[in-house]
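[1] let's see this in three dimensions:
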Amino acid sequence: MKKIILLSTLLLFTVLSFSQNGKVFVMYKKDIINYYPINNSNPEKQKIMNTIQDGLKESSNSLRYNLIINNNESLFSLEENLAIETDEKSLKFIVGAGGASGDFYMNLKTKEAIRSVELSGEIFNIVSNLDSIKWQITNESKLIGNYKCYKALTTKVVENNVGIFKHPVEAWFVPEIPFGFGPVGFGGLPGLIIEIQYQNVRFYASTIELNTKKGTKIVKPAKGKEVTKDEYNEISKKKGRMIF
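    Next up is the predicted model:
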């Protein structure tokens, strides 16, 4: 039986009856939040920045990211064939904002996480361990739809040719949906992450299908060169490219 849940944040979840068969489909949307700082000392420049930011926000809201879950495995990626009216450079920025460029594979059984990205025409599979994400689960909770969600915090360290940056991460997960996956490579919590904020970008679930009949076959990334995060950081520095 299909249930429709209206969220207080005006999101819409489509939830199917859940028999824990391990097949779940989640669609996420993305908001860019105050990407450019306010500069009251230069109103004209800030006006230009605000116009650019409004365009980025509008385009980012058109993006759809899909998370498919099949038992212990998941794959998070940008939905293909999206029609977005913007130039190629801006599109790459919008897609990658919030560290969302590439495909993200996770396996809860093996604790393996792989981010598959393209750099200068070459594919790299960046391998890490899910246990490397150190979460602090708080007592703070809120209702998203009919789900009681709990807040968890962590810090993501990003190293590139500009420097080393520590970005705070705020996630809201649902123990009622017992799959420790989420968007953009975040997981390992005792429940599905349905909202996360990172680098002034917020990802939030707009559709959740439990016990889905959609195709949920997951292929572990294999095409490309397998590297560690440190190895990829060195490669990206030499090529003068950044990844967030």
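
[2] CA only for contacts and neighbour counts going forward, please
    OK.

[3] contact partners of the helix of greatest length in the chain?
    As assigned by DSSP state H, the longest helix anywhere in the chain is helix 43-60. Contact partners of helix 43-60, identified using C-alpha atoms under 8 Å, 6 or more residues apart in numbering, comprise 30-36, 38-40, 84-86, 90, 94-95.

[4] again, only this time at 10 Å
    Outside helix 43-60, the residues that touch it by C-alpha atoms under 10 Å, 6 or more residues apart in numbering are 29-40, 83-86, 90-91, 93-95, 97, 201.

[5] can you mark which positions in that helix are buried?
    The neighbour-count check on helix 43-60 (16 or more other C-alpha atoms under 10 Å) flags 46, 49, 50, 53, 56, 57, 59, 60 as buried.

[6] picking that back up, so how do I select the buried members of the contacts of helix 43-60 in PyMOL?
    Here is the PyMOL command that picks out the buried ones among the contacts of helix 43-60, judged by 16+ other C-alpha under 10 Å:
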select buried, resi 29+30+31+32+35+91+94+95+97+201
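
[7] and this one, so I can compare the two:
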Amino acid sequence: MKKTTLLLALLCSVVSLAQSISGQATYMSKTTVDMDSWGDGRMSEDMKKQIAERMKSFLEKTFILTFNESQSIYKEEEKLEAGSGSRGWGMMMNSYSAGAQYKDISKNQILEEREFFGKQFLINDTITNLKWEITKDSRMIGQYMAIKAIGMKQVDPNDFSMARRRNRNNDENKEEAKDSTDTASAEDDPMSEIEVPKEVAVTAWFTPQIPVGTGPGEYGGLPGLILELNVDRTTILCSKIVMNPKEAEKIEAPKKGDEVSREEYNLIVKEKTEEMRENWRRGGGRRGGGRRGG
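    All right, here's what the predicted structure looks like:
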């Protein structure tokens, strides 16, 4: 009872502090991949280790969130590339991942930079906050008291950043796979081996000690800065916060790329993905050949 009263008092007492707040938060993002599910038992432990190491730069990243009481911008920290690595894998991963994300809470607007297979887009959309359920759970993250909130996120079917290997041991998924691929084998169409979940659980830990309704990426809508997020296989954890910094990146709306709505962008991704699948089938899959124009 005392703990609940303390949390409520903390929530109420910091509301007035939201005026003239600014800060910069550093987040470490890590996504796990179940290598065993992709190898069908044929991949050696050494091979799994090599692939995991190549994927590390795409699955472990550092981001900077610069924020004030109504605006924020979330960007990946700039770093020198350590070699080319797997260019094909990198291009694929980056094409389905967001670039800089700018939010203006006062206008309920989010602007998101995307580079999709070499072309720049600027998605102009409204902020869609989850229907959060704030729990009674709390813990310290660094020097801040954080409160747990949970919600469910609807996933766009073309968001391959959340793709996973289809569970073919499940009879229901077997039928779904058969219908969706028109009996195409994995060799003819490797994308028949993966699926995107319809929704994923999201767990957030926010601190009312920093009373801004934002957080990493698209997430926000809670009465305090989000310090930790768990979304599907990805964990995003705040490692450093500097409040009211003397020097910080200016928060400006991005302007790079062709401006499109979220619906228009999703349609572009869907059409390109279907084109890739069709070219793969016509080109004989792994057997090579067949780079077709278009």
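
[8] re the thing from before, kindly reformat the buried residues of helix 43-60 of structure 1 as CSV containing distance to residue 15 of structure 1.
    Below are those laid out as CSV (distance: C-alpha to C-alpha, whole Å):
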residue, distance to residue 15 of structure 1
46, 42
49, 39
50, 37
53, 33
56, 30
57, 27
59, 27
60, 24
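
[9] which one of those is nearest residue 126 of structure 1?
    Proximity of these to residue 126 of structure 1 (C-alpha to C-alpha) peaks at residue 60, which lies at 25.1 Å.

[10] neighbours of the counterpart of residue 127 of structure 2 in structure 1, how many?
    Matched by TM-score structural alignment, residue 127 of structure 2 corresponds to residue 130 in structure 1. Residues within reach of residue 130 of structure 1, counting by other C-alpha atoms under 10 Å, total 20.

[11] what's the spacing between the closest residue to residue 130 of structure 1 other than its chain neighbours and residue 188 of structure 1?
    Nearest in space to residue 130 of structure 1, with sequence neighbours left out and distances taken as C-alpha to C-alpha, 6 or more residues apart in numbering, is residue 111 at 5.0 Å. Taking C-alpha to C-alpha, to the nearest Å as the measure, residue 111 of structure 1 falls 9 Å from residue 188 of structure 1.

[12] more neighbours, these two?
    Taking other C-alpha under 10 Å, residue 111 of structure 1 and residue 188 do not tie; residue 188 has more neighbours (22 against 16).

[13] mind listing what the more buried one touches?
    Residue 188 of structure 1 is in contact with 106-108, 111, 130-135, 179-182, counting by C-alpha under 10 Å, 6+ apart.

[14] which among those end up buried?
    106, 107, 108, 111, 130, 133, 135, 179, 180, 181, 182.

[15] the first one reaches residue 77, doesn't it?
    No - in this structure, residue 106 of structure 1 sits apart from residue 77 without contact. The criterion is C-alpha atoms under 10 Å, and the distance is 11.9 Å.

[16] of the buried residues of helix 43-60 of structure 1, closest to residue 19 of structure 1?
    Residue 19 of structure 1 lies nearest to residue 60 out of the buried residues of helix 43-60 of structure 1, by C-alpha to C-alpha, at 33.7 Å.

[17] need the overlap of contacts for residue 111 and residue 188 of structure 1.
    Common neighbours of residue 111 of structure 1 and residue 188 (criterion: C-alpha under 10 Å, 6+ apart): 130, 131, 132.

[18] what helices and strands are in contact with the longest strand seen in structure 1?
    The single longest strand within structure 1, with elements called by DSSP state E, is strand 147-159. The helices and strands touching strand 147-159 of structure 1, judged by 3 or more C-alpha pairs under 10 Å, 6 or more residues apart in numbering; DSSP states H and E, are strand 136-144, strand 164-174, strand 192-198, helix 229-239.

[19] in strands, which of the contacts of helix 43-60 of structure 1 appear?
    Cross-referencing the contacts of helix 43-60 of structure 1 against strands under DSSP E gives 29, 30, 31, 32, 201.

[20] which ones are touching the fourth one?
    In other words, residue 32 of structure 1. Taking C-alpha under 10 Å, 6+ apart, one finds 53-54, 56-61, 94, 97-98, 197-203 in contact with residue 32 of structure 1.

[21] before we move on, the earlier item: for the helices and strands packed on strand 147-159 of structure 1, which one ends up most surrounded?
    Neighbour counts (mean count of other C-alpha atoms under 10 Å) averaged over each of those peak at strand 192-198, with a mean of 23.

[22] chain center to that one: distance?
    Distance of strand 192-198 of structure 1 from its chain centroid, counting by C-alpha atoms, centre = their mean, to the nearest Å, is 8 Å.

[23] how about stretch 237-252 of structure 2?
    21 Å.

[24] give the aligned range of it in structure 1.
    On the basis of TM-score structural alignment, stretch 237-252 of structure 2 is assigned to residues 204-219 in structure 1.

[25] give me the buried positions along that stretch.
    For stretch 204-219 of structure 1, a neighbour-count test (16+ other C-alpha under 10 Å) marks 204, 205, 206, 207, 208, 209, 210, 211, 212, 216 as buried.

[26] much appreciated, bye for now.
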